[in-house]
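Q: I'll drop the sequence and a predicted model, then ask my questions.
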Amino acid sequence: MSTDPWGRVDDDGTVYVRTAEGERAVGSWQAGEPEEALAYFHRKYDELATQVELLEQRLRGTDLPPAQAEASIVKLREAVTDAHAVGDLDALLARLGSLTELVAKRREEVRAARDAARAEARAVKERIVAEAERIAEDATHWKAGGERLRQLVEEWKAADRIDRVTEAALWKRLSAARTAFAKRRKAYFAGLDEQREGVRAAKERIVAEAEALADSTDWGATASAYRELMRQWKAAGRASREAEDELWARFKAAQDQFFQARSAVFAERDASLRENAEAKELILADAEKILPVTDARAARAALRHILERWEAVGPVPREMRDRLEGGLRRIDDAVRKAEEAEWKRSNPEARARAQDTVNQLRRSIEQLEARLAKARAAGREKDVKESEEALTARRSWLEEAERTLAEFS
């Protein structure tokens, strides 16, 4: 008969495990030495211990949902309780008990977070209803008010649900506010016909002023005057559709006449600005030499000097402005990205996280290499294969983690 601290093999080949409740048979061994039987059932225990360890890591290192974690614990507890294995099964059950306490704590945290989310959702919906009621009572800009009410409804739909009674009461208030707004708007437009004749007269005056300005060559002042007339046009309201269309056609024709004349003059003026464009072409070529950026600080200093030269040159023809400005903006973007990359490389927290990942993977590889060596020495082909596969994965992960860490150097 052979024994160890956690089990024994009887003379008839029956294998027993020792637990706090006493011994129980876990299998039999008819071929080979008792030590081989105990080694076999110890491996069964190691498999269970590995599963418990993996579950511990998932619970402490991830956001594993409490229900899923609890189901895993129950399944593992049953496996350990009825395990055909030799080892400290009571210790595994104690570790699973600790995990149960951790899951209970996490469940309370999830419940608290859910309650907080519901409270936040209620506050959001109360704010939506309060704003809708203010719009229903006070709004006079009908288009903006109606659009805002539609946005509030979409915000309501996007918000999380709350308890049914409160949800129904708040929705009833929101619906009532929308109805009240719609009634006020309808009443307003019902009386609008009385105002349309006054609007037509006001727009006749606006059109007359616009037509009087159509031949002006005082470009700045007249453009401002047209903007003011446009503001007055919008503020005046709407006349009947027939009058509105006819007056708008006249107003637009006068405005187009002025702005087309101004555009022709500006086009001639642009021709005189081509010399500036040529100068900026040369400056842009100098700016291109900054790329690729190898020293963000030096690149920024060089670009600052180039910007000073750029501003000193002055305006360029309109049709060339976007291309030239875009080219300089592209270089500025490259410098800014280099500055951001430099900042990320110097971020100590991110580097520390990357270093921790590399260290953890290296430790894991060392442990797996030791396990592989033992498996090879013992001739356990299955364990050898599993260890080699795990090592291949860990080494791949380590290469990626080391590349990430290298980016901070």
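A: Alright, I've got the coordinates.
Q: going forward, measure contacts and count neighbours with C-alpha atoms only.
A: Will do.
Q: Check which helices and strands the longest helix anywhere in the chain sits against.
A: The residue-count maximum for a helix in the chain (DSSP state H) belongs to helix 89-138. For helix 89-138, the elements it packs on are helix 34-61, helix 66-81, helix 142-158, helix 164-190, judged by 3 or more C-alpha pairs under 8 Å, 6 or more residues apart in numbering; DSSP states H and E.
Q: Dump the ones you listed to JSON lines, plus distance to Glu288 and mean neighbour count.
A: Supplementary listing: the helices and strands packed on helix 89-138 in JSON lines, determined by distance: least, C-alpha to C-alpha, whole Å; neighbours: other C-alpha atoms under 10 Å:
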{"stretch": "helix 34-61", "distance to Glu288": "48", "mean neighbour count": "17"}
{"stretch": "helix 66-81", "distance to Glu288": "57", "mean neighbour count": "16"}
{"stretch": "helix 142-158", "distance to Glu288": "46", "mean neighbour count": "15"}
{"stretch": "helix 164-190", "distance to Glu288": "58", "mean neighbour count": "15"}
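Q: hold the first one in mind and look at this next one:
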Amino acid sequence: LILNDTIQYGLLTATRHANGRDWWILVNERFSNRIYRLLFSPSGIQKLDSQHVNIALIDGLGQAAFSPNGEYYAIKSSYGLSVGHSLDVFRFNRCTGHLSEQIQIKNEGSAVGGLSFSPNSEYLYVSYRNNIFQYFLKSSNIDSSKILIANVDPLFPSYTFNTMQLAPNNKIYICATNSMKFLHLINYPDKLGADCGFQPIGISLPTFNYASISYSPNFRLGPIDGSICDSLGINNNPNCRWRSEQDTLDPLLMYFHDLSYFEPSEWHWNFGDPVSGFNNISNEQHPQHLFSTNGTYQVCLSVCNANACDTLCREIKLGNSHSENPEILTQIQVTPNPFSSMLYVGNTSPLGNNNCIFRLYNQTGTLAREYKLPFGITEIDTKDLPPGMYFWNVESHMEILRSGKIIKLNE
């Protein structure tokens, strides 16, 4: 038995010790200002002395998380209409495991939800069932820095927001408060306001997921080099990782996102496109490049700091049409089949809002329905259509992305 107390459920979270090996685990006592500190090392789990913070924490549903750099700790919790919900933000000392500089932001009402930090640890995203807000942690007044990022679509009130998780690809995934076959998505959480790229129904799931998302601490956090706790001889040797995405309008324009970890301080990109001249190289962390023509390019990123360098090269193939992209099969879905009074078209493709058009034809080739598809689910009333076989396609910029056939039954 490690700890015997009435602790708040569902908020266990961890971050790496400043020595680069061990782990700090925090959990708070219910309806109290006491927070327990656990240290996980090769010797096992050790319970250290607890800490009493300045303001008591609200007990209830919610989520706790450390920032990727381990410098912040935040708790979002709620407990009924009479108590409301609160957001508590602390500074965290990775050497001692102590919290400081508590800020508590209270809101009225009852709202489940969660939170997640941006990859650069500068922004905090908080969901309140029907809304998602962004807070700027370096602001002198964190509460006043709040920016509304997303509202639940009134046409789809069940597509709510719950707990979140920052993934290794530096995107934030958000589950709903109920049973759904999708996750919402924040594509660029290091950017301010609407530029963070919130995408409702950003990824389809193969089965229903009920109000939950997997949790993983940041395994890509190393020691604090040169600190009093840097006693194990572990260095932050950079590990190079990156991803890319194609512009939705110009197929030769690519956006590159650095995912490297262990504190790189220099970035050196080579896009393998010497025809582009000086634009063939970049020292930006997240550059973009307009390639000269269709073809196969070897793109390399080298990252360095005072300890070491690391390089990762990959091939980029340009010239494929969108319809040749296998992800389109999961990004555009038409259900159910067979259908009766309603047809649902799901669109999570990256082609932009209302840039996709859905068309439904009867067996004689007569157009029966035509809709511009926003991100998410489009409901199509088909009560007046006679039973039989129908053909559908989804087009974007004069190109057929997907097509199929579907059967209408008698109601």
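A: On my side now, so go ahead. Note that the structure is a prediction, hence the values are computed from the model and not measured.
Q: Superposed, how do the two chains score by TM?
A: Here the TM-score for the pair of chains, by TM-score structural alignment, normalised by the length of structure 1, is 0.16; 106 aligned residues with a C-alpha RMSD of 6.6 Å.
Q: Mind putting the helices and strands packed on helix 89-138 of structure 1 into CSV with distance to Ser364 of structure 1?
A: Converted to CSV, those look like this (distance: least, C-alpha to C-alpha, whole Å):
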stretch, distance to Ser364 of structure 1
helix 34-61, 13
helix 66-81, 24
helix 142-158, 45
helix 164-190, 51
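Q: how close does the residue lying closest to Arg91 of structure 2 once chain neighbours are set aside get to Leu124 of structure 2?
A: Once flanking residues are discounted, Arg91 of structure 2 sits nearest to Tyr72: 4.6 Å by C-alpha to C-alpha, 6 or more residues apart in numbering. Using C-alpha to C-alpha, to the nearest Å, Tyr72 of structure 2 is found at 10 Å from Leu124 of structure 2.
Q: before we move on, the earlier item: ok and the longest helix of structure 1 relative to helix 142-158, angle-wise?
A: Per axes from the mean of the first three to the mean of the last three C-alpha atoms, to 10 degrees, the angle that helix 89-138 of structure 1 makes with helix 142-158 is 160 degrees.
Q: so how far is whichever strand or helix holds Ala212 of structure 1 from its chain's centroid?
A: For Ala212 of structure 1, the host element (DSSP states H and E) is helix 193-213. Centroid separation for helix 193-213 of structure 1 versus its chain: 51 Å, with C-alpha atoms, centre = their mean, to the nearest Å.
Q: follow-up on the earlier one: how deep is the residue nearest to Arg91 of structure 2 tucked in, by neighbour count?
A: Applying other C-alpha atoms under 10 Å, we find 23 residues neighbouring Tyr72 of structure 2.
Q: Kindly list the longest strand within structure 2.
A: Counting by DSSP state E, the longest strand found in structure 2 is strand 198-210.
Q: and the following helix or strand past it, what other elements does it pack with?
A: The helix or strand immediately downstream of strand 198-210 of structure 2 is strand 242-246, counting by DSSP H and E. Counting by 3+ C-alpha pairs under 8 Å, 6+ apart, the packing neighbours recorded for strand 242-246 of structure 2 are strand 253-258.
Q: Show me what the strand it packs on packs onto, helices and strands only.
A: Applying 3+ C-alpha pairs under 8 Å, 6+ apart, one finds that strand 253-258 of structure 2 makes contact with strand 242-246, strand 288-290.
Q: Before I go, just wanted to say thanks for your time.
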